[in-house]
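Chemist: sequence and predicted structure, then a few things I'm wondering about:
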Amino acid sequence: MLIVPNALVGPALRLIRANRAFVSEAGARRRIRERTLRPVPYGPPATLRPDVRVDVERFGDWPVYTVSPTKRASAGGVVYAHGGGWVGEIAPQHWVLAATIAAETGATVTLPIYPLVPYGTAAEARTGMVELVRRSLDRHGPTVLAGDSAGGQIALSAALRLRDEGIVLPMTTLLSPALDLTWSNPRIPLVQPSDPWLATPGGRVFAEHWRGDLELTDPAVSPLFGELAGLGPITLLSGTRDVLNPDAELLVARARAAGVSLDFHEGVGQFHVWALLPTRSGKAATQTIVRSVARGLR
């Protein structure tokens, strides 16, 4: 398996201009237009690890995939919301992570292909995720909710709604989540020079589309504004070279003040969604996610 040195990640991201959809409003609008005109395939890679099985079905209007273990008894479920800035489809790295979770925990991982900007909205995504968690509870028993980046926003917003409906999850696992779509944290400009991936101008464009008819401060859009008391345990991973990190630190403080058990893994010097990167630290972060899921399914 190829392992990339951590020191090469930042220069590589800058070389490929990984942040071009975020550094300007025009770049964000171009990305929305590109993805609307030329949708990106979302199916699984032709080959995943041999100890999992992938199936697909329709859930309302959504394609929904499941990744199940084949060499151990299935135990519990995970509903995973992929990231991509609310405009990008599920990527091969997400599939690899889902397969790893399924094979190493025994969980059946549900991967919804939710509608993206400019057609999808936060409210629709939250509703769908809540329904999929209910289905997973019925089919697989104890269920963990998880997501990265934009998917982390969807996951935590759904966990808040489920709590309101009387369902407290055994674990919510968040990797580099977007928590406040106002992009107003005063520490973001301090982190920005070290982040080669995300930026405020484009992020605000995507947020304006994603909020639909809701205010940016509605917990369905920005879960950091929700009442956190009564949530089940949370595992949170966030790197210090990620403009979303200041909001992650706010979530830690607010959740703990509200009596929520929160296990915070702050990746010093790490980038956005570094668990998806082929580095040693990325592999270690993946194992943190796997252990979090396993704890939730005990």
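Modeler: Thanks, I have the structure now.

Chemist: contacts, neighbours, all on C-alpha from now
Modeler: Noted.

Chemist: would you map the helices across the stretch 1-150 of the chain?
Modeler: Secondary structure of the stretch 1-150 of the chain (DSSP state H, counting those that start in this stretch): helices at 6-15, 25-37, 92-105, 122-140, 150-164.

Chemist: where's the residue sitting nearest the centre point of the chain relative to residue 7, distance?
Modeler: In the chain, the residue lying closest to the centroid (C-alpha atoms, centre = their mean) is residue 148, at 1.8 Å. As judged by C-alpha to C-alpha, to the nearest Å, residue 148 and residue 7 stand 23 Å apart.

Chemist: pretty sure the residue nearest to the centre of the chain contacts residue 179?
Modeler: No. Between residue 148 and residue 179 there is no contact under C-alpha atoms under 8 Å: 10.9 Å.

Chemist: contact partners for residue 74?
Modeler: If you count contacts by C-alpha atoms under 8 Å, 6 or more residues apart in numbering, residue 74 has them with 68, 106-108.

Chemist: most surrounded residue in those residues?
Modeler: When neighbours are counted by other C-alpha atoms under 10 Å, residue 107 leads those with 30 neighbours.

Chemist: residue contacts, it?
Modeler: 68-69, 74-78, 101 are the contacts of residue 107 under C-alpha under 8 Å, 6+ apart.

Chemist: likewise for residue 222?
Modeler: Neighbour list for residue 222: 153, 157, 178-182, 216 [criterion: C-alpha under 8 Å, 6+ apart].

Chemist: which of these fall in helices?
Modeler: Among the contacts of residue 222, the residues falling in helices (DSSP state H) are 153, 157.

Chemist: which of the contacts of residue 222 lies closest to residue 225?
Modeler: Lowest distance from residue 225 to these (C-alpha to C-alpha) belongs to residue 180, with 7.5 Å.

Chemist: and the strands in this protein, which stretches?
Modeler: All strands of the chain, identified by DSSP state E, fall at 52-59, 62-69, 77-81, 108-112, 143-148, 172-175, 234-239, 262-267.

Chemist: got another one to weigh against that:
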Amino acid sequence: MSDLSVLSRLLPVFLRVTRRNRKYVSAEAAHAYIRQCVAAPASYDPPERLRGVTVSTVTDRGWPIFTLTPNSGRSRGGLVYAHGGGWVSEIVSQHWHLAARLAAELELTVTVPIYPLIPSGTAAQVIPRFAEIVTDSGERYGPTFLAGDSAGGQIALSTALYLRDALGVKVPRTVLISPALDLTLENPAIDAVIPHDPWLGREGALVFGGHWRGELPMKDPLVSPLFGDLTGLGPLTIFSGTYDILNPDTRLLVDKARTAGVEVDYHEAAGLVHVYPLTPTREGAEARRTIIATLREHLTA
């Protein structure tokens, strides 16, 4: 903790003061937030200026799908990014800037699907479509990575499992930033983390996850990828802070994946919050550089 940057030490205070966890603190608050999002949907448009990329979009079967093409004019492969937000909040600028940086610095064509959110969107709808988008990217641009944060991490890992099982496709590397892995949140180790997490909470998350599962069992791998057979998955790069209620399940995933013979590059940061690689902190910047270096190494291997 003493080695943390000033911003990383202040961030939990800021999150608590601004009540960033208010939609997660109770089931009632979560239901109210869903109603609010349905009544006034947030914009999903990217920022006006994203450095180093050209942005294009198409609408396919009701989904806006954005493509970030490196301005270098060269594409060495693809990456599909699944944004977080508890399956209820729309993509935000931090997601866009990370996707643009990955495209520009790695010369990847990055696809950002704007998937349907709860209460209308469900795992059974979204995961197979993401798998289609990944395979289409592979055909168009070459080997395609998957990446996602939080709820998007769940989508990314469930998509990797679906691609392996339904299509026989092995993702060359999947990057998971503070992924949601077990939507039951029944891991008893979570109880000790809750007082330290200024962002997430169990009661609200259970409401959001309950909508997202739709008609599927909560432990179906399309919903909770921690319960999937991980054998045969491509390499995983995973980031998690210990002030995140999803951290205990992330540790279980790392152990389970390594036992299954999956290559895992795990980065755990003591005292850091949920999705810390997206934060404007020294540690966030270091994590973003690690993501880029890891994917670049795979591209040059």
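Modeler: Done, it's in. Since we're looking at a predicted model, the values are computed, not measured.

Chemist: what is the neighbour count of the equivalent of residue 40 of structure 1 over in structure 2?
Modeler: Counting by TM-score structural alignment, residue 40 of structure 1 lines up with residue 42 in structure 2. Close neighbours of residue 42 of structure 2, defined as other C-alpha under 10 Å, add up to 13.

Chemist: if you drop the residues flanking it in sequence, what lies closest to residue 42 of structure 2?
Modeler: residue 90 (6.2 Å; C-alpha to C-alpha, 6 or more residues apart in numbering).

Chemist: residues in contact with that neighbour?
Modeler: Residues in contact with residue 90 of structure 2 (C-alpha under 8 Å, 6+ apart) are 42-44, 84, 117.

Chemist: just put these in CSV and tack on distance to residue 298 of structure 2.
Modeler: Listed next are the contacts of residue 90 of structure 2 as CSV, based on distance: C-alpha to C-alpha, whole Å:
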residue, distance to residue 298 of structure 2
42, 36
43, 34
44, 31
84, 25
117, 32
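
Chemist: who wins on neighbours among those residues?
Modeler: residue 84 leads the contacts of residue 90 of structure 2 on contacts (other C-alpha under 10 Å) with 25 neighbours.

Chemist: residues touching it, list them.
Modeler: Listed by C-alpha under 8 Å, 6+ apart, the contact set of residue 84 of structure 2 reads 90-91, 148-153.

Chemist: next: residue 105 of structure 1.
Modeler: The neighbours of residue 105 of structure 1, taking C-alpha under 8 Å, 6+ apart as the test, are 75, 290, 293-294.

Chemist: ok, now residue 293 of structure 1?
Modeler: Listed by C-alpha under 8 Å, 6+ apart, the contact set of residue 293 of structure 1 reads 78, 101, 105, 144, 171, 173.

Chemist: ok, and the most crowded of the residues you listed?
Modeler: In terms of neighbours by other C-alpha under 10 Å, the contacts of residue 293 of structure 1 top out with residue 78 at 33 neighbours.

Chemist: surely that one touches residue 99?
Modeler: No. If you go by C-alpha under 8 Å, residue 78 of structure 1 and residue 99 don't touch, sitting 11.4 Å apart.

Chemist: helices along the stretch 201-301 of structure 2, start to end?
Modeler: Taking DSSP H, counting those that start in this stretch as the criterion, the stretch 201-301 of structure 2 carries its helices at 202-213, 247-259, 282-300.

Chemist: next, format those as TSV and append distance to residue 236 of structure 2.
Modeler: Formatted as TSV, the helices of the stretch 201-301 of structure 2 follow (distance: least, C-alpha to C-alpha, whole Å):
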stretch	distance to residue 236 of structure 2
helix 202-213	23
helix 247-259	9
helix 282-300	10
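
Chemist: closest to residue 164 of structure 2 out of those?
Modeler: Shortest distance between residue 164 of structure 2 and those, using C-alpha to C-alpha, is found for helix 247-259: 14.7 Å.

Chemist: what's the closest one aligned against in structure 1?
Modeler: Counting by TM-score structural alignment, helix 247-259 of structure 2 pairs with residues 245-257 of structure 1.

Chemist: quick one: average offset of the matching stretch versus structure 2, please.
Modeler: On superposition with structure 2, the mean distance recorded for stretch 245-257 of structure 1 (mean C-alpha distance after the TM-score superposition for structure 1) is 0.3 Å.

Chemist: may I ask which of the contacts of residue 222 of structure 1 has the most neighbours?
Modeler: Neighbour max across those (other C-alpha under 10 Å) = residue 153, 32 neighbours.

Chemist: ok, the nearest residue to that one once chain neighbours are set aside to residue 134 of structure 1 distance?
Modeler: Counting by C-alpha to C-alpha, 6+ apart, the nearest residue to residue 153 of structure 1 once its immediate chain neighbours are dropped is residue 178, at 5.1 Å. Per C-alpha to C-alpha, residue 178 of structure 1 is found 24 Å from residue 134 of structure 1.

Chemist: re earlier: return the member of the contacts of residue 107 of structure 1 nearest to residue 51 of structure 1.
Modeler: Nearest to residue 51 of structure 1 among those, with distances taken as C-alpha to C-alpha, is residue 69, at 6.0 Å.
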